[in-house]
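Asks: Sequence and predicted model, in that order:
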Amino acid sequence: MTIIKARIVRYVPQDFTDQLYEAGLSKLDEGTVAQIKKFYRREDAVRGLISKLLPRRILREHGIDPSTAVFDKTPANKPFLLSPQLDPPLAYNISHDNGLVGIVYGPGINDAPAFQLGIDLMKVRIPGNDTFETFIGYMDSQLTRLEHHTLLSTPLPQALQDFFWIWTMKEAYTKALGLGLGFDFARVEYNPKTNVLTVDGTVPTGWAFHKFTSQVGVGEGEEMYVGVVAQHVGGTEPAVVHSEKEACPWIVYEDAVSFVQTCE
């Protein structure tokens, strides 16, 4: 299996000062800064800032001056490093939601420039004032019959966490393919009870899925997140889904303040 790594940055808005925000922007080129400043909400701008800093920090850790880097996007809007040309190429993918921003990266060995590596993470919550049943109803067209039945027959709060395992599985897989919203989510089915994923009714070969959890905050302010890394490893073996209870020593967690302060 190709060695991958991930870095998850925890972002708490009240800890992220204006001075820190400006310091982070100073590490980026004018065009990227202009993109970030288009966000109306500061929280969105900070998540965008961290998302832009993450691949640049990875490059610096590889001994490459990030100011020389040129990034581009696939037709499906998946970012990739256009130059400099590395050997092997750098594969990476980014995801963010609420208080977390994450990147997974490693050697790009196939299907350039998407490299069939994806990550998705989401906060476990029901948005707004919806009930769980109403929330699931909004997503019904993207769920299979088995997924729908599993969720509605499982007691809360486990059913809510199971939904986000299902959703992040679908997102991570399609992002790894480099297709994003161009792929019908109902083709991907994940059973959180058996920990089995199928595509078009068949377990795909040559894939590994890594589940992880993270918490932001403490006490009553604690927020739960779930995430999935999808990695095409090649070969003819059926896809393996690694439980969140299994060790992921390649995932490093940082808080946003120290992350931006140490970005050079």
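Replies: Right, received. Where do you want to start?
Asks: Please count neighbours and contacts with C-alpha atoms only from this point.
Replies: Fine.
Asks: Show me where this structure has its strands.
Replies: 5-10, 70-73, 79-83, 90-97, 100-107, 117-123, 188-191, 196-199, 207-216, 223-232, 240-242, 251-255 (DSSP state E).
Asks: Outside of the second one itself, which residues are in contact with it?
Replies: Taking Cα atoms under 8 Å, 6 or more residues apart in numbering as the criterion, the residues outside strand 70-73 that touch it are 79, 80, 81, 82, 83, 84.
Asks: Next, the contact list for the first one, please.
Replies: The reference is to residue 79. With Cα under 8 Å, 6+ apart, residue 79 has these contacts: 71, 72, 73, 93.
Asks: Determine which two of the contacts of strand 70-73 are furthest apart.
Replies: 79 and 84 (14.5 Å; Cα to Cα).
Asks: Give me the neighbour count for residue 166.
Replies: When neighbours are counted by other Cα atoms under 10 Å, residue 166 registers 21.
Asks: contacting residues for the closest residue to it other than its chain neighbours?
Replies: Distances taken as Cα to Cα, 6 or more residues apart in numbering place residue 190 nearest to residue 166, at 5.6 Å, with adjacent residues excluded. The contact partners of residue 190, taken as Cα under 8 Å, 6+ apart, are 147, 166, 169, 170, 196, 197, 198.
Asks: Which stretches in the chain count as helices?
Replies: Taking DSSP state H, the helices of the chain run over residues 18-25, 30-36, 42-61, 132-138, 145-152, 158-177, 256-262.
Asks: putting a second one here so we can go through both:
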Amino acid sequence: MSGHSKWATIKHKKGAADKARGKLFAKLIRQVEVAAREGGGDPDSNPTLRTMFQKAREASVPLDTIDRAIKRGTGELEGVRYEQISYEGYAPCGVAVIVEVLTDNRNRTGAEVRSAFSKNGGSMAEPGAVSWQFERKGVILVPKAPSGRGPVTEDELMLVVLDAGAEDIAEAGEESWQVTTPPTELNAVRAALDEAGIPAESTELSMVPTTVVALDSEADAKKVLRLIDVLEDHDDVQNVYANFDIPDSVLELVEA
């Protein structure tokens, strides 16, 4: 779990950079639209839409923008029809990678994802080749020292989230806790945090690795992260999951 905790922190920091470029908004809006199309436009009866709505609001996507995306999804407004596809492959050092996309052109996106792998030391794999190394989980990042209230201790967090259905609590770097839940309990755990007055940095459904590949050198870490960055920078790519673990000492060198 430690590798995924660090990866969640890296992704959260990158999300802030994406937001500055406007990419994150576009990706979140697309996710809201697809969730509404597949499960209806009422967040109370569509758990996936409720999660995507919450994720969009955490990124400060305006309410009217989210509302229009929901209406496009339900057919009240005209919009592009997106297809959900998952690609699997390997990054350098044998790191397993899952790439989730929403696209209106399967052939174009597939070719571009394949090119990203091959140009950055990786390779595509057949469906199912790496997905067995991951489990679908709910993941909530909670700041250890949120503004406007005292520090969130592990004991305090545990009392709130375990009763609501969480499975695990781990450190996600020096500044955050990571709460892991079954997919079906994600919204209940988030609601329990809200009721307890404990803010969350992010709430999402994720693919958590069951085994990890240790990247003990700065060179290996940079190779893997370079491919991840290229994949995440693609407009159609919504999520990238990988099963690497970078020691803190190496991660500090990479981030520097």
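Replies: Yes, it's here. Since the model is a prediction, treat every value here as computed from it, not as a measurement.
Asks: After superposition, what is the TM-score?
Replies: The pair, once superposed, lands on a TM-score of 0.30 when counted by TM-score structural alignment, normalised by the length of the second structure; 127 aligned residues with a Cα RMSD of 5.8 Å.
Asks: Could you identify which of the strands of the first structure is most buried?
Replies: strand 117-123 (a mean of 28; mean count of other Cα atoms under 10 Å).
Asks: which other helices and strands contact that strand?
Replies: strand 90-97, strand 100-107, helix 158-177, strand 223-232 (3 or more Cα pairs under 8 Å, 6 or more residues apart in numbering; DSSP states H and E).
Asks: thinking residue 242 of the second structure is in contact with residue 89, fair?
Replies: No. Shown here, residue 242 of the second structure and residue 89 do not form a contact pair, counting by Cα atoms under 8 Å, at 9.6 Å.
Asks: what about these two, which has more around it?
Replies: For residue 242 of the second structure and residue 89, the more surrounded residue by other Cα under 10 Å is residue 242, and the numbers stand at 27 against 24.
Asks: Identify the residues contacting that one.
Replies: Residue 242 of the second structure neighbours (Cα under 8 Å, 6+ apart): 95, 96, 97, 98, 209.
Asks: any idea how far it is from residue 214 of the second structure?
Replies: To residue 214 of the second structure, residue 242 of the second structure is 12 Å away according to Cα to Cα, to the nearest Å.
Asks: and if you look at residue 177 of the second structure?
Replies: 21 Å.
Asks: Neighbour count: the two, which is higher?
Replies: Comparing residue 177 of the second structure with residue 214 by other Cα under 10 Å, the one with more neighbours is residue 177, at 24 against 16.
Asks: picking that back up, which of the contacts of residue 242 of the second structure sits closest to residue 55 of the second structure?
Replies: residue 98 (20.5 Å).
Asks: For that closest one, grab the count of nearby residues.
Replies: 24.
Asks: What of the one 5 residues further on?
Replies: Here the neighbour count serves as a burial measure; for residue 103 of the second structure (other Cα under 10 Å) it reads 21.
Asks: before we move on, what about residue 30 of the second structure?
Replies: The burial count for residue 30 of the second structure: 24, using other Cα under 10 Å.
Asks: In a strand, it, correct?
Replies: No. Assigned with DSSP: H, G, I helix; E, B strand; the rest coil, residue 30 of the second structure falls outside any strand and is helix.
Asks: need the contact list for it.
Replies: Per Cα under 8 Å, 6+ apart, neighbours of residue 30 of the second structure: 69, 102.
Asks: Roughly how far does it sit from residue 56 of the second structure?
Replies: 10 Å.
Asks: and stretch 123-142 of the second structure, how far apart are its ends?
Replies: End-to-end for stretch 123-142 of the second structure, by Cα to Cα: 34 Å.
Asks: I meant to write stretch 237-252 of the second structure there.
Replies: End-to-end distance (Cα to Cα), stretch 237-252 of the second structure: 27 Å.
Asks: quick revisit: between residue 242 and residue 214 of the second structure, which contacts overlap?
Replies: With Cα under 8 Å, 6+ apart as the test, residue 242 of the second structure and residue 214 reach no residue in common.
Asks: Having no further points to raise, I will conclude here.
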